[in-house]
Each structure stands twice: as structure tokens, then as C-alpha cells.
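Undergrad: below are the sequence and a predicted model; questions follow.
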Amino acid sequence: MKICIASQTFAPEDEGGAEISARMAAIELSRRQHDVTVLALGLEGDPVAPVGTYRHPEGFTVVRIPYHNWHLPAARQSAAGVLKKLEWHARAAWGAASRADITRVLEAGRFDVLYAQNSVRMQPALFTAARRLKMPIVWHLRDYAVLCPKTNMFRDGKNCESECIDCRLLTSRVGVGAGEGITAVAVSNAVRERILKHGLLTKSQWHVLYNTNTSEQKFDAALMGREAPSSDVFTFGYLGGLTEAKGVGDLVRAFAALKGADGARLLVAGRGRDDYVAHLKELAAGKPVEFLGHVPPERIYALADVVVVPSRWIEPQGRIIVEAAVYGVPLIGTDRGGIPEVLKGYGMGWCYDPDVTDALSGLLDRALSIGQQAWWAQRDALFPGIRGYQGTAESSRYYEKIEAILSGSSSHLASA
């Protein structure tokens, strides 16, 4: 197949989970002998993402078209002020990506299918051009960008039950509506249900495909399927953004409140705003909490006896819960979004309600009271889904499923 992968942000730009998945899809589909072109956004003269075309070392083509805004969409939020951010979002909403530029690329490529990833900043031009060319559209949804410019529907410490007025204004021109002719792929049932609840993509053909898309080659083979502790201190691990939505503050407070915290440690890996990181360090003052900054994920998987995913937002389905299980590490996570679908559904961890006082500290204390040696000796009884979990791309046949969805989309052509 000739496949156009649309990804507004693409390596070597900074990557979040969606960007990593788009890059991995380009690599894996190319290795499967498909002719792959990545359509991304660029800025004239940008040192990282300049406008133009080049051949990627992994065997696919990258085409960057101009983005008519003062900075590119980014995996992490800009540090600009409120008014400047509003200006940027307004420009993005009114079409900073040119339909003429997108149409030119799609027409020249004569693609069999458009495989849209994180591409809301290319709308409405992207789908308008694809429909005009009668090109099948497969849209992989990994967040709530179609409903919220911040992508997480989380504001002032709470999850939004409906679209905020300003969000509705800024996303209205995405223009997906009922999604006729679109094949939608969600990373969890939670994502699918939330988008359908808001009346979008109700006429699309839906698939749910969990993030088991990392090849075995990308895992540290020496760590896969761990069955024993790697230190003599019971270690809780956190890996991710240091933000309120991610719930890391809840984790630090819960750990600091443990009566037995002196016999354990908490490793916190990730980046955040300087003021929020300083706040977290104040919460952890005097406790065995180590802030590691941005480190390779394997550092946490190698040391943690349990990985904690304390998300307050309705997280779609993070890569961490899959990766930790592949490495043999049990998890504790909130009962929100796609987290319980994997942890409870596959028997790989415990879940709790973050709105219930002491719920998290109770589970941390429960794990600690079992004891480190017994924790690992009883792992398979406590978490029967970890051993043999099909969390790699090969074991889950992830890219075979993607190929089937892409090839099958031709029978679900977009309307002109």
C-alpha cells in the first residue's frame, strides 16, 4: 500500500506518546514493504523542523508543509503568556495549515489511504482534501484533541464533563462531525465512549487497539519479565509528566504520609514547570523521595517494585502501563480512562478512586506491608496477567491489525 501518515509533530521534534506512536508506525509499516510518506508541519528556516522533503534513514519519506503560526504544535505546552497562547490557538483554529499545500502532497502521492495520527492542527484542511480526492481516512485517536485544544479535557483540577465554551470555539472548525467515511481507531474504550458521548464520529467505523505497539527490539531484553527485586529497599516508581493532571502531587503526598515510608523510597522521573517541581519537592521534604528528572524509562522499570500511575485526568491509555507489565513490574493506577481497562482487565495491577481520601496511601501501605521479597514471590498470584502478557508489537500482532484496518478502509471510503 501507499500510505500517507499525517502527524502534525514528527521527530526530531520533542515527542510525547502520540508522536512516538506515529514514528513507530512509519518505521514498522515501511519494514513491512509499504510505501510510506509522513506529512508533517514545518516552519521556514526552523533548525529542527524546516519546510521541505527528505528521506528518513528508516526508509520512508517525510514532507513538511508550512505552518502559518508563530510556533509549531508541540508535544509539551508552550511557556508563553495567556494572550499569546490564545492568539496561537485562534490562528490554529482558523486554518494555519493550508488546504492547497495538503492537497498538493496528497495528489502527488496518489496514496491508497490517509492514516491520520495527531493531526487536529491540520484540520479542517486535511480531511477536506482527502475527501475531495476520495481517499480513505483512518484516524488513530490517542487523546481528546478533537474536543479540547489542550487535548486532556482537564481544567482547574477537574475533568470537564462537557466542552468549555472557549474549547468549543477553538475546535469547531476541526469539522469531523458524525465522521461519515472515517475509520476511527481508539486506544481504549474510554476514548471511544467519551468522543461518542459528545456527538462526534457517531457514524464512523470504530476499532479499539491498545498501545501494544512497541517492538521487542526496543525493549531492554535483560529487563523483560523481571521476577525479583533489584535493590534491598521497597521502591515505588513514577514515570511521566510532572503536572497536576498526572496526579503526581497525590502520589508524593500519599507516600509522605506512609508510616513505613522510611523503609521504602519513591523515584519520580519526568519533567514539569519549575514552580510545580519546586512544590512537589516541598511536599516530599524530609522523605526518601528522589526526583530524577528526564531519564530513560528503563531506569524506573529496572528499579521499581511497583509503578504508580496516579492520573487525575481521564487518561486514554498510557504506554507506561503496557511497558511496566512487559518488564514484569506490577502497577497501581487510578480507575479513570483506559487505565482500569488494562490493569483490571488483564490482572496486572490495583486501581483506586483518586477522589477517595487515603485510597492511594492505603494501596501503597498494602504493598509495603506485604514486604519486598514476598511481593515478588507472590507476584503471579497477586497479578496473574503479568506473566505471558502480550504487550509487545510481535506478541499482540499489533501491526498486522493496523495493516488489516488500513487495507479494509477502502470499503469505507470518505464521501466526496
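TA: Cool, the structure landed. Worth saying up front: this structure is predicted, and the values here are computed from it rather than measured.
Undergrad: from now on I want contacts and neighbour counts done on CA atoms only, so please keep to that.
TA: Noted.
Undergrad: OK, contacts around the residue lying closest to residue 238 once chain neighbours are set aside?
TA: Distance criterion CA to CA, 6 or more residues apart in numbering; nearest residue to residue 238, sequence neighbours excluded, is residue 268 at 4.8 Å. Going by CA atoms under 8 Å, 6 or more residues apart in numbering, residue 268 touches 237-239, 289-293.
Undergrad: can you list these in TSV and add neighbour count and secondary structure?
TA: What follows is these, written out as TSV (neighbours: other CA atoms under 10 Å; DSSP: H, G, I helix; E, B strand; the rest coil):
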residue	neighbour count	secondary structure
237	24	strand
238	25	strand
239	26	strand
289	23	strand
290	14	strand
291	16	strand
292	14	strand
293	17	strand
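Undergrad: one more to weigh against that first structure:
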Amino acid sequence: MHVLIANTLYYPDVVGGSEVSTQILAEGLVAAGVNVSVVCVTETGEDRMCRINGVNVHYLRLANLYWPYTTRRRMLFMKAIWHAFDVQNVFMARRLQKIVEREKPDIVSTSNLSCLSLGIWGIARRAGLPIVHTIRDYYLMCPAALMFSKGKSCRKQCSTCALYAAPRKIKSSQVDVVIGVSDFILQQHMTRGFFPRASAAHVINDCYLPPHPAEMRLPPPRLPGFGAHDAKVARIGVLGRVSPEKGIEIVAQQLLAQRTLPQWRLYIAGTGAPAYVDKLRRKYADPRIEFMGRVDPRAFFAGIDVLVVPSIWREPFGRVTVEAYAQGVPVVGANSGAIPSVIEPESALVFDIERPSTLIGKLDAALALRAIPGFRERLMSHAQAFRPDRMVDAYLEIYQKVLAAAPLAAPLEGLGQQM
């Protein structure tokens, strides 16, 4: 079996969970004896191919107005042109076609396709290749891929997003099998009419990033920002991208306003737009609040008592939750998106994002878990459902079933036709 995986970015260009999951999947398939190629986008240089841990990785230089993965602000009209071109990027599609012709895969597995081209679905269809697509965000429904505007999560598409999504919805009919990283994100698309001809829809949760075996033999390093540990002080952590939709301000505001946790410290780890991070530092200039920047996750989890995932936007999955569980750390999550479905059910540590004051009660409950014998082991056991090998095995099973079934896409003449 030869699988061609298409995702916007790939190692070493990592900005989020999609790139991590794609690499785990690609290398896990290679370990299972599958021939794997990956095609992705890069900002600079010429088109090139590298072999990384057994995977042929094709890096295609972006063909659009600008590279979107920077904090630089763009004028509205430039964004509009960028997204309009991204809907049908014929220049990228032509290069994708050459990759398909060169690699001759048995199946095309797509994920995030921003900066690449949805034309890869048409290319695969004309070549008679089955298409499996994984939904990881709202890219098909929203230009920003977040469904988040003016400080709130969008409950429905605005007219601009609906116009943007219309051609993508039409193209989604070319997909044979659709996968969601959570049932929530899958249903958000299926109920809006995406993937109308898919023969099957599945949920395969993302996985946590496994630590290197050498790291497991050593205790996690101590981060200097934690200082000396006082058992009377509740150490509360937030880890991830520092941006408005992540709800970090909710945690800071509620901790500063409450009276039931007399001693606490809040550790905010992650990076974001410098202007926004500086704004938070000024607004919450309290000695109990520490901005730590980029950190080693394992070291961070070793230094906190509870993790909070306070996302305002409707998270498609929330990998940081299962990463914390894998280290035995309890998690308090917002009732937004797929977060509640990942929270360990027995603890039920979910607060109401519309009533932020409910966070404090859940923090009290999470801190009380430390006195329960075996609570860490219970959380770590829950994390086993999100092991990397389980994710890889689930994809492999779907690929095998797709290839064993009757041809889903009859080859069309003229592979070089308009995408």
C-alpha cells in the first residue's frame, strides 16, 4: 500500500496539532510497513523532496500573495484576494498533479489544505484514487478556520463565510471517506451538507505526543519559572497558543476575583502575537501570574497541580488535555466544542464558559483529586484511549477497507484537465 498524505505543513514547520498528528500518522504507517509520501507547503526556497524517517516529504513553495503563518497584520483587501485565490489555486494544483503522477499512490489522504489546493481531490478522482479526508478545523467553512469573531465563537456561518464555503462544499462531494478528529467537528460539517457522497464517516481522535524513550528514563527538567514549590499553593497552568480565542483572560480574571483559593499561582505557557502577549502582561501584572513563553510540556506538567483549557472558541479536539492526562495531571475544561468529550468522565471537570465563575468550583474539585489514592493512575489510564499507535491503527484499518472495497472513483481520461 502506498499512501499520499496532503497537509498544509509538515515537520519541521510546526505551528499546531495538525502537523504533529500528520507526522505521527506518517511515521506510524511506515513502521507498519506502508509506503508513505507527504506533500506540504513551505514559505521559501524551491520545490524539493526530502526523506525523513522513511517518509518521502515533498515541500512545495507557496503560490499566493503572502505566507499566512506570521503575526504581521494584513490589509483587508489583501486577505480577501488571498482567500479567493486559495479557493482554487491552479498553480499549486498543477504541482500537486505532478506529485501524484510521480508517486503513483494507491490512496490519497488529505487533512488541512489551506495554501495547497482542494484541486488535489479532483486530481485523485481523475486518477481513480480513493480519497480519505480528515477534518481538523473549520477551514472548509470559514476563511480564518476558527469560526470565531468579535470575541465570540460563531454559532452559524455569516454571509461572507457562506459565500466562501460554497465552492468548498461542492468540491467536498469528491471525498469518498471522511474522518473527524472528534464527533463534534464531524457533525458541524455533515449537518451543513459537506461530503454528501462520502460512503462512510468516522471519528478518529487525535493523540498525545509520546515522549522520547530516553526522556522517560530521566526525571523531567525543572523550569526556572516555577521557583520553589510550596505545597499550600495551588499551581494552576494554561498551556498552548496565547491568543484571544483561547480564553486565558477568563482564568486570570476569575482567579483574581475569587476568595476560596487563598493561595494560588497561575502559569501561562505558550507563545502568541507579541502585541497581545504584552497586553496581557500589562493587564494582569500580578506577582502570582507568570508568563513562561515556550516550554517543554513534560516539564510544565510536572510543575503544576491542574491544567485549565478555557477555550472560548469551539475546539475541534484539544490535544493538550490528553497530553496532561498522559502525565497524570487533572484538567478543567470549558464546555465548548469537543473539549467535554475528551475530559475524563469520572472527574467531570467541565465549567460553563457562559458562566465563568463556575471555573473556581471545578478548580477546587480538581485540586481535591490529589487526595484520592490512584487518581493519577486513573487519568493516565484514560489517556490510553488516545495513544499514538491506536490512532495509526485506526487509519490503517480504514485505508485497508477502502482499498478492499469496490473502486470508489473510476479513473477519468485526461489527468491533465482543469482541476
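TA: Yep, that arrived. Computed from a predicted structure; not experimentally measured.
Undergrad: circling back to that earlier point, just the element for the residue nearest to residue 238 of structure 1, please.
TA: strand 264-269 (DSSP states H and E).
Undergrad: ok, average deviation of the next helix or strand after that strand from structure 2?
TA: Moving toward the C-terminus from strand 264-269 of structure 1, the next helix or strand (DSSP H and E) is helix 274-283. Relative to the matching residues in structure 2, helix 274-283 of structure 1 has an average distance of 2.7 Å after the fit, by mean CA distance after the TM-score superposition for structure 1.
Undergrad: could you pull out the buried residues of helix 274-283 of structure 1?
TA: Going by neighbour count (16 or more other CA atoms under 10 Å), the buried part of helix 274-283 of structure 1 is 277, 280-281, 283.
Undergrad: go on, stretch 292-306 of structure 2?
TA: 292-293, 295, 297-298, 300-306.
Undergrad: closest one of the residues you listed to residue 142 of structure 2?
TA: residue 293 (28.9 Å; CA to CA).
Undergrad: my read is that the closest one contacts residue 274, right?
TA: No: judged on CA atoms under 8 Å, residue 293 of structure 2 makes no contact with residue 274 at a distance of 10.8 Å.
Undergrad: what kind of secondary structure is the closest residue to residue 9 of structure 2 other than its chain neighbours in?
TA: Spatial nearest neighbour of residue 9 of structure 2, chain neighbours left out: residue 40 (5.2 Å); criterion: CA to CA, 6+ apart. Using DSSP: H, G, I helix; E, B strand; the rest coil, the structure places residue 40 of structure 2 in strand.
Undergrad: then residue 314 of structure 1?
TA: Residue 314 of structure 1 - assigned by three-state DSSP - is coil.
Undergrad: what's near enough to touch it?
TA: 152, 159, 336-338.
Undergrad: farthest pair within those?
TA: 159 and 338 (14.7 Å).
Undergrad: give me the more crowded residue out of those two.
TA: residue 338 (21 against 14; other CA atoms under 10 Å).
Undergrad: so which of the buried residues of stretch 292-306 of structure 2 is the closest to residue 113 of structure 2?
TA: Of all the buried residues of stretch 292-306 of structure 2, residue 297 has the smallest distance to residue 113 of structure 2: 27.6 Å, by CA to CA.
Undergrad: and that closest one, how far from residue 401 of structure 2?
TA: Residue 297 of structure 2 is 36 Å from residue 401 of structure 2, where distance means CA to CA, to the nearest Å.
Undergrad: what helix or strand is residue 364 of structure 1 located in?
TA: Per DSSP H and E: helix 359-370 holds residue 364 of structure 1.
Undergrad: list the buried residues for that helix?
TA: Per 16+ other CA under 10 Å, helix 359-370 of structure 1 contains these buried residues: 360-361, 363-365, 367-368.
Undergrad: can you list those in JSON lines and add distance to residue 3 of structure 1?
TA: As requested, the buried residues of helix 359-370 of structure 1 are exported to JSON lines (distance: CA to CA, whole Å):
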{"residue": "360", "distance to residue 3 of structure 1": "44"}
{"residue": "361", "distance to residue 3 of structure 1": "48"}
{"residue": "363", "distance to residue 3 of structure 1": "46"}
{"residue": "364", "distance to residue 3 of structure 1": "46"}
{"residue": "365", "distance to residue 3 of structure 1": "50"}
{"residue": "367", "distance to residue 3 of structure 1": "47"}
{"residue": "368", "distance to residue 3 of structure 1": "49"}
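Undergrad: what is the burial count for residue 104 of structure 1?
TA: Per other CA under 10 Å, the neighbour tally for residue 104 of structure 1 reads 12.
Undergrad: try residue 52 of structure 1
TA: Using other CA under 10 Å, residue 52 of structure 1 is surrounded by 15 other residues.
Undergrad: so what does it match up with in structure 2?
TA: Aligned by TM-score structural alignment, residue 52 of structure 1 pairs with residue 48 of structure 2.
Undergrad: grab the nearest non-local neighbour of its match.
TA: Using CA to CA, 6+ apart, the closest residue to residue 48 of structure 2 is residue 59 (5.4 Å).
Undergrad: in a strand, that neighbour, correct?
TA: Yes: checked against three-state DSSP, residue 59 of structure 2 lies within a strand.
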